[in-house]
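Visitor: can you look at this prediction? I've put the sequence above it.
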Amino acid sequence: MGTVLQFVVLGLGLGAVYIGLGSGLLLVHRATGMINFAQGAIATWGAYVFAELRNTGTLVFPVGSVDLGEPPSTATALVIALATAIALGFAVHYLAFRPVQQNSVLAQVVVSVALLITIQALVVLRFGPNKIDVESFVPGGTVTLLGAAIPTRELFIALVMVVLAALVWCYLRFTRMGIATRAASENERAAVLMGFSPSWLAAIAQAGAAFVGTVAVILASSLTGLNADYFGLLVVPALAVLLVAKLESIPVLVVAAIGLGAFQSLIGLLVTQPWWPVWAQSGLDQVIPFAVVMVILFVTGKRLPTRGATQQIRLPDVPIPRIRPLVAIGLVVAAGLALAFTTGTIRFGLTTSLILSLLALSYVVLTGYLGQISLAQSAFAGAAGFVLSKASVDWGIPFPISMILCALLATALGMLVALPAFRIRGAQLAIVTLAAGLGIERFIFNNYSLSPPEGNPIADASLFGMDLAVREGRDLSRLAFSLMVLVIVAIIVWVFVRVASGDMGRAFLAVRANERAAESSGINVRRTKVIGFALSAFIAGIAGCLIGFSRGQLSAESFTVMAGLQLLAVAYLGGITTIGGSLVAGLIGPLGISYVLMRTWLDLGEYYELVLGLALVLTAILNPVGIAGAVRHQVEFVRRKLRRPATSPPIDAPRREEEASHV
């Protein structure tokens, strides 16, 4: 019993982080109606500023730094770090969130994801990729409870975060600004009538969220050290806690956060028991947030609250694709020539771009056409890729049957993840799919009993005796493999065009526009959603298998959640509603040809994620249709100009004027 109690108390440190991040998420949602997926990254930046001040005496900014000569005191460093976090909160609101506050939920999610990518990239560039130690200023020691030595640090951290959460609750409930913030969450005009600017209230909320989250990360990092990826993705369980609280109750959020942290810590105790199965000893704690969300959705069955809006929100236009044989043949030939006349790294970058275009196309199907925001596409691709290792090596299933079977497995996984879409949509669905993606990554991809640390080897593809291996001797990217990828991409795109231009494509768009109207017109909305998720996951599964063939083996790093978020970024940046957008996304995607050129020609590969994140923020604010959509609009504008008749007067104009003068 004493050991169990010790592990429960150890889990309070993790629960305290969930309280801080969750309270900030709730505060921002009550003020803006938006879900800030970058909450953990924002808090992590402030914690890194504190750690750097205490370790080296340097105040680091996103650009530049100030050497203070010697490390300041803990209190001074804490004040500076929290002031930096508050300033970052204001900047995030005015530069990113405010411009898209009245845009579609998709644009809001994309901006939030872009901030996560940008801030994470800045942390790595400014502070380095390795974990750094943080000086502990939390009172140490132990107390005896029920015969067990209980550490006091976790108790102190949890107490501090409960007090801060109580202050957030008091602000929202008893202060005039807090009441106005709650009013704005229902109707912005109500806040205006109270004499407050909804934008200013939102900025205060964003700054307060950054403050509370930063305190939580600083306190927790004094126990574990600082790691950007770890604390940045702690937003996922914090989002699960937020859903438990139904996005509005601070007391429920606090209880759920403490309970989740304690339960995850107990899982760490259970996995050490001899009776615990080996295959479930890694990553199970990350499956719990997803399971919590799923139980809430299917047990309560109540729709989560949404924010009142002052205007209608228009989604990006979706052009119906048409098959243009000459254009299609020209693109395929051009791609084939580009592959034929390049070698080595450049050809491999082009091949990777073709594969990434398929992953981007899976977003086009699901998000662009069906309107469902999924952040689990990388997990679908990874699931197919990892099973391909078993199918090609252990089971001896030949290509392309192995690839199709693995893609069908990803399809089944996609259909399972589609179940929450029956009840929720928008940012809430993004939360569920992000939790699912993280759970799959940690429980399957990072599970050494299922995926060995040395990687999962994949047998080379061959067809009718033709060797389709990606490498041979010193040739790192064989033309046969690249052409095989090109053929598969062309086939998948042709199938998508057939689906999107037919009845199913029209059903997708009807559900995207208005689910109730689609239901009343005879469209089975649930079946349409399942088909959309299935088709999207199948395409992602094909892409995951091709990534496996191109690498020769797969590891967990190939399909991380951050990689999936980057894919969403490039899909939106290229144009998430068009095939052309997916092709552009492939060109600018991670490890694609643009990345290769940045790394080899400009030596700027380390800045790729930063450039990607900033470009995505600007695209979501200024150009929601993406690069391909902007090009299409310009082409249509030129065509209208060329087709417009001359404005010279008609031939009989003089005669009409003469007749009018006589009258």
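Guide: All right, it came through fine.
Visitor: only C-alpha atoms for contact and neighbour calcs from this point on.
Guide: OK.
Visitor: can you give me the buried ones in the helix or strand hosting Gly208?
Guide: Element membership of Gly208, judged by DSSP states H and E, is helix 198-224. Neighbour-count burial for helix 198-224 flags 198-223 (criterion: 16 or more other Cα atoms under 10 Å).
Visitor: and that helix, what does it pack against?
Guide: Contacts defined by 3 or more Cα pairs under 8 Å, 6 or more residues apart in numbering; DSSP states H and E place helix 198-224 against helix 2-32, helix 39-56, helix 74-92, helix 152-174, helix 176-186, helix 188-193.
Visitor: that helix to helix 74-92, inter-axis angle?
Guide: 140 degrees (axes from the mean of the first three to the mean of the last three Cα atoms, to 10 degrees).
Visitor: check which helix or strand covers the spatially most central residue of the chain.
Guide: Taking Cα atoms, centre = their mean as the criterion, Leu565 is the residue nearest the geometric centre of the chain, at 3.6 Å. Using DSSP H and E, Leu565 maps to helix 561-574.
Visitor: packing partners for that helix?
Guide: Using 3+ Cα pairs under 8 Å, 6+ apart, helix 561-574 is in contact with helix 105-127, helix 344-363, helix 377-389, helix 426-440, helix 579-588, helix 608-622, helix 626-643.
Visitor: structure B:
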Amino acid sequence: MSTYLQFIVLGFGLAAVYIGLANGLLLVYRSTGIINFAQGATAMWGAYVYAQLLIDGTLVLPIGSIEFDEAPSIPVALAIGLVMAVLLGVVTHYLVFRPVRRAPALAQVVVSVALMLTVQALVVIRFGPNNIPIESMIPSGSISLFGTSVSSAEVVMVAIMAVFSVLVWAYFRFTTAGAATRAAAENERGATLLGFSPDRLAAIAMVMASVVSTVGVLLGASLTGLNPLNYSLLVVPALAVLLVARMESVATIVIASLVLGAFQSVLNLLTGESWWPTWAQSGVDQVVPFFVVIVVLFVFGGRLPSRGSLQTIKLPDVVVPRFRPIPAALVIVVTGTLLAVSSGTYRFGLTYSIILMLLALSYVVITGYLGQISLAQAAFAGAAGFTLSKVTTNWSMPFPIALVFCSLVAALLGMLVALPAFRIRGAQLAIVTIAAALAIERFIFNNYSLTPPSGNPIANPTLFGLNLGVREGSDIARLSFSFTVLVVAAIMVWAFIRIASGDTGRAFLAVRANERAAAAAGIDVRLTKLIGFGLSAFIAGVAGCLIGYSAGQLSAESFTVFVGLQVLAVAYLGGITSFSGAAIAGIIGPLGIVYVLVHNIFDLGDYYALISGIALIITAIMNPIGIAGEAGRLGALLRARLRGPAAAPDSPVSETGDEVDHGKVAVADA
């Protein structure tokens, strides 16, 4: 029993981080209505500044640095680190969150995801990708608890974060600004009429969120060190804690954090027991937050509090696609010609762009057309890819049967993840899908009993005796493989156009516009969501299989949560509501042709992720319809001007679900 008690107390160190991040999430949400997926990433900036000051006396800034003659003391380094965190919070509020406060949930999710990617890339550039130690502010020691000697540092950490939680509670309960923030969360118009500025209240809350979250990361990192990947993703269990607290109760945040941290610690102890199944020894602790999120949202789903704002901006319009044989043939011929005349890394970059286009197309289906925010597309792709490894090496399943079978596996997984979408939507669904993606990554992709560290080889695709593999000898990008990818992509795009322009596509758009109105019009909303998730996961699965064939073997790094978020970023940047946006996303995406060209010419390295993150933030704020949407809008205006006042652009579908066609309005689901 004493061992269990010791591990429970050890889990308090992780609980301290959860308390800090969850309180920060609460402050941001109650003041802006935004779920800040970047809370962990922004909180670790101040911690990195603190750590670097103590290591060599260097104050690292986003651009440049200041060298001190000697390393400052811990209190001075702590003060500087917190000041940097506050400055980042202020900049985040005024330049990132304030412009999208009244934007759709999709834009808010995308902006916070882009901020996470930007800060993480900046941390890697300025501090390096490796784990760095951080000096603890709390002396180590032990205390006796129920007759058992346990570590005292974790208990002190929790006590410190409990004090910060009391301060957050007191701010909401006893201060005028806190009361006004709570009032604005319920009725922003009323708070404004009473003379309170929601922007100023949000700035105060953002500063407080930065401080309390950074202190939590500082305390936790003294035990584990700082790592840009791990601390960015600790926002997922913190979101689970926030949901348990129903986005309101500070006391529940503290209790839920203690329970979750202790339970995960004890779970790690149990996985080392001889009776524990081998297949469940890796990543099982990361499955717990996912189940917590699922249970809470299923139980409370529609009753979770939301923020009342003055107004909201509609989602970007959708242009119903039409199949045009001549332009389609021209695109295929041009793409095939480029593949034929290129070679080496450039041909591989073009081929990978086509694959990324398919992965981005899965986002277009689920988010652009159905209006459901999914952050798990890379997990679906990975599920298909790892299944491909099993069926091609163990069962010798031939191409293209293996491609279809593995994509159907991804589709089934997508429909399983779709079940929570029956009751929730928007940012809450984004929380479910990112928790699912992290659980799949840690429990399956990083599970050595399921995916061995030696790699997951994939047999080369063959068809009628022809080798369609990507490599042969010194040729790293065979033309036969590139043409195979082009043919598969052409079939998938044709199928997408047929579905999107038919009754199923119109049902997607009706559900996206208004679920209640769609149900009143006779559309089965639940079945439509299942079909949408299944179709998007199938497309992602095809992309995952092609990624597997292009690599010859797979590893967990191929389908991490961050890979999915990066593809979402470029999909939104290109235009989340159209195939042309997916095509642009494939071109500019990681390892795509633009990435290869830029890397070979300028060798940007980690700066590519930083630049794409900043570009996504700007796009979500200034031009939410993306590059393709803006180009299409300008093209339609130009054509309308050339044709005269009677002409009209190609049938966009508005947020109300209406399809505009030459000045007449037809209900999209009619």
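Guide: Received it, and whenever you're ready, just let me know what you need. Bear in mind the structure is a predicted one, so any value in this text is a computation, not a measurement.
Visitor: the helices and strands packed on helix 198-224 of structure 1: which one's closest to Ile492 of structure 1?
Guide: Ranking those by distance to Ile492 of structure 1, with Cα to Cα as the measure, places helix 39-56 first at 36.3 Å.
Visitor: how close does that closest one sit to structure 2?
Guide: Here the mean offset of helix 39-56 of structure 1 against structure 2 after fitting is 0.5 Å, by mean Cα distance after the TM-score superposition for structure 1.
Visitor: state the next helix or strand along the chain beyond that helix.
Guide: Once the chain leaves helix 39-56 of structure 1, the next helix or strand it forms, by DSSP H and E, is strand 58-60.
Visitor: off-centre distance for that next one?
Guide: Relative to its chain's centre, strand 58-60 of structure 1 lies at 29 Å (Cα atoms, centre = their mean, to the nearest Å).
Visitor: with stretch 373-391 of structure 2 instead?
Guide: With Cα atoms, centre = their mean, you get 15 Å for stretch 373-391 of structure 2.
Visitor: what span of structure 1 is that stretch aligned with?
Guide: Taken onto structure 1 by TM-score structural alignment, stretch 373-391 of structure 2 occupies residues 373-391 there.
Visitor: that stretch: which residues count as buried?
Guide: Neighbour counts over stretch 373-391 of structure 1 (16+ other Cα under 10 Å) mark 373-391 as buried.
Visitor: repeat that for stretch 87-100 of structure 2.
Guide: Result for stretch 87-100 of structure 2 [16+ other Cα under 10 Å]: buried residues Leu88, Gly89, Val90, Val91, Thr92, His93, Val96, Phe97, Arg98, Val100.
Visitor: same check on stretch 338-353 of structure 2?
Guide: For stretch 338-353 of structure 2, by 16+ other Cα under 10 Å, it's Leu339, Ser342, Ser343, Thr345, Tyr346, Arg347, Phe348, Gly349, Leu350, Thr351, Tyr352, Ser353.
Visitor: quick check: closest non-adjacent residue to the first one.
Guide: The shortest distance from Leu339 of structure 2 to any residue that is not its chain neighbour, by Cα to Cα, 6 or more residues apart in numbering, is 5.7 Å, and that residue is Arg347.
Visitor: does Ala262 of structure 1 touch Gln6 like I think?
Guide: No: applying Cα atoms under 8 Å as the test, Ala262 of structure 1 and Gln6 come out as separate, 9.9 Å apart.
Visitor: between these two, which has more neighbouring residues?
Guide: Ranked by neighbour count (other Cα atoms under 10 Å), Ala262 of structure 1 and Gln6 place Ala262 first, with 24 against 19.
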